[in-house]
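Engineer: How does the following fold in three dimensions:
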Amino acid sequence: MDLNTVTTIIPARHRDDLRALGPGVVPLAGGSELFADPRVHLSGLVDLQTFEWPALTVTDDDGLEIAATCTLAQLSRLPARPDWTAHPLFFQCCTALFGSFKVWNVATVGGNLATALPAGPMITLAVALDAELLVWRADGRDERMPAANFVTGNMTTVLDEGDVLRSIHVSAQRLGSRTAYRKIALSPLGRSGAVLVGRLDTDGTFVLTVTAGTVRPVQLRFAALPSADAVHSRIDAIDDWFTDAHGAADWRQAVSAVLAREILEELTHGAPAENSEARA
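Structural biologist: The predicted structure follows:
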């Protein structure tokens, strides 16, 4: 969709260029969501792609840094490493966004996080792996925070006017964890109704991340693999379920309990359930 009220596009090459951000001037990354609806209040854009941040940076000690401008296509092609047991989760979460190759080639990891739709799969990925986000605050400060604290509600985040999400960091320790992924939607190509990821760390800690069915990500942590009843009880206690065209709140809660049980079974015995990623 044309943004016919926009009269200026500023190519950002230095952090000072972000000072142009304001009530009618917003960041432009891939634009797949920005150009999806009329934005008559906008008069300008600041293009973040011209920073030319490296999409993916891997170091043996620190793990993986994902630039906010990294596209889903780039992330989906992330090469595997022998010590990255969690590597399949990157592609799995990318496939939760059902878009054409055109969308995958422009939609960015940072844009998906900052849009903060409950079904945002990059939110699922970042929270499930306990990623650390780097935010450039408008006053010049750098702020690092857990991904679990970034999204505050349906399409709301901790970002204030003029702030920019710079990068997402996943530690080498989390990349070495075992993961199990489940997604469900009302139709094969529909927006996610619930997306859950289980993570089993090398010290035995079990973390279940519940997204898409809740207005913000929910993490359930256990010191060791819990019983199915314990997980079910914790899911029943979640009060952030919501209803929209992509699923009713009670349905989202019910299917999340089923998916959580499958995740627990897979991480306990190592065998994923058949067709677990293609339900309707």
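Engineer: all contacts plus neighbour counts: C-alpha atoms, from now on.
Structural biologist: Will do.
Engineer: and residue 248, what does it touch?
Structural biologist: Counting by C-alpha atoms under 8 Å, 6 or more residues apart in numbering, residue 248 touches residue 242.
Engineer: can you rerun that using 10 Å?
Structural biologist: Residue 248 makes contact with 193, 213, 241-242, 254 under the criterion C-alpha atoms under 10 Å, 6 or more residues apart in numbering.
Engineer: In PyMOL, select just the buried ones from the residues you listed.
Structural biologist: Buried residues among the contacts of residue 248 (16 or more other C-alpha atoms under 10 Å), as a PyMOL selection:
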select buried, resi 193+213+241+242
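Engineer: can you redo the contacts of residue 248 as a markdown table with secondary structure and distance to residue 184?
Structural biologist: What follows is these, written out as a markdown table (DSSP: H, G, I helix; E, B strand; the rest coil; distance: C-alpha to C-alpha, whole Å):
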| residue | secondary structure | distance to residue 184 |
| --- | --- | --- |
| 193 | strand | 6 |
| 213 | coil | 10 |
| 241 | strand | 15 |
| 242 | coil | 15 |
| 254 | helix | 11 |
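Engineer: Next, the structure of the following sequence, for comparison with the previous one:
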Amino acid sequence: MDLNTVVEVRDARVPSPWRPGDAWLGGGTYLFSEPQPHLRRLVDLSRTGWPPVRLHPDGSVEIAATCTIAELSRFAKGLEAEAAPLVERCCRAFLASFKIWNMATVGGNLCNALPAGPMISLTAALDGECLLLSQDGARRRVPVTGFVTGAGRKDLAEGELLRSVTLPPRAQACRTAFRQASLYGLGRSGALVIGVLDPLDGSLAITVTASTVRPVRLWFPLPPGPDALRAAIGSAVADDEWFDDIHGLPEWRRHMTYRFAEEIRRELEGAAG
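Structural biologist: Got it, this is the predicted structure:
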């Protein structure tokens, strides 16, 4: 879609004061999907030269905001980590064409903060941390679960930039389980639940996305029983935090979340045994 209110596209490598009507341009799959009448200038990140994904010496994985879904998928295929298959599962949760895969970015998916954003699901489940850069050069780090605060809401100040998301090495060594539901064969996720079992201490993390307005990550020192798991989800998600749109009613999303969480608990508890 043409953005007929945009009068300038600026290279992000060239410093310039942030002003009203500015927006960061990554892949542009959201920006160009619908009218953006409030925008006047796009700050293009495509030529920043940031490596899409970096494996650091300590084993952590840093994913640039400009990393496309296709680049992340290719990286994961060569990643020798227990949790590597989860990356591909979340990439496939886009159910998008090859054109979207090669343009849509990890950073764009997080910054849109849509409940069904599968990069939110992935990075929240693997205890990801966002690196944010402000216009004055200050840096701050925020957990993914704290970065996305609601449907379409994120902890991002005016002009602030999501630079990257880092996944810790310990999370990558975990065994994972994945469940997803949609009302349609090729539809948007209505519920997506991921379990992560830590082999070092036996702890279990259950992350709920798509069915809720924000990512919810529950950590248990040991796998809980079914009643304790259900109670924990019920306490963590308020009644008005179950998402409601054309892709699923709150009651259905809640039901599928409880069902998937129990299936994952049993699967990973069996793996631990």
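Engineer: Max pairwise distance over the contacts of residue 248 of the first structure: which two?
Structural biologist: 242 and 254 (12.4 Å; C-alpha to C-alpha).
Engineer: can you tell me how far the closest residue to residue 247 of the first structure other than its chain neighbours sits from residue 90 of the first structure?
Structural biologist: Nearest residue to residue 247 of the first structure, sequence neighbours excluded (C-alpha to C-alpha, 6 or more residues apart in numbering): residue 193, at 5.8 Å. Here residue 193 of the first structure is placed at a distance of 19 Å from residue 90 of the first structure (C-alpha to C-alpha, to the nearest Å).
Engineer: Report the buried residues of stretch 24-33 of the second structure.
Structural biologist: Across stretch 24-33 of the second structure, burial judged by 16+ other C-alpha under 10 Å covers 24-27, 29, 31.
Engineer: Which part of the first structure matches it?
Structural biologist: Alignment of stretch 24-33 of the second structure against the first structure: residues 27-36, by TM-score structural alignment.
Engineer: what comes into contact with the matching stretch?
Structural biologist: So stretch 27-36 of the first structure is contacted by 1-3, 9-12, 18, 20-21, 26, 44-50, 68-71, 102-112, 115, 162-165 (C-alpha under 10 Å, 6+ apart).
Engineer: hmm, 8 Å instead?
Structural biologist: 1-3, 21, 45-49, 69, 71, 103, 106-108, 110-111, 115, 164.
Engineer: Would you mind checking those residues for buried ones?
Structural biologist: Neighbour counting with 16+ other C-alpha under 10 Å marks 3, 21, 45-49, 69, 71, 103, 106-108, 110-111, 115, 164 as buried within those.
Engineer: Which ones among these lie within helices?
Structural biologist: Among those, the ones falling in helices (DSSP state H) are 103, 110-111, 115.
Engineer: Relative to residue 64 of the first structure, which of those residues is nearest.
Structural biologist: Distances from residue 64 of the first structure to these, taken by C-alpha to C-alpha, are shortest for residue 110, at 14.8 Å.
Engineer: So for stretch 46-61 of the second structure, what gets flagged as buried?
Structural biologist: So, applying 16+ other C-alpha under 10 Å, buried residues of stretch 46-61 of the second structure: 50, 52-53, 60-61.
Engineer: In the residues you listed, find the pair that's most separated.
Structural biologist: Taking C-alpha to C-alpha as the measure, these span a maximum distance of 16.7 Å, between 50 and 60.
Engineer: what's the spacing between the residue nearest in space to the middle of the second structure and residue 262 of the second structure?
Structural biologist: What sits nearest the mean C-alpha location of the second structure, by C-alpha atoms, centre = their mean, is residue 120, with 1.2 Å. According to C-alpha to C-alpha, residue 120 of the second structure and residue 262 of the second structure sit 21 Å apart.
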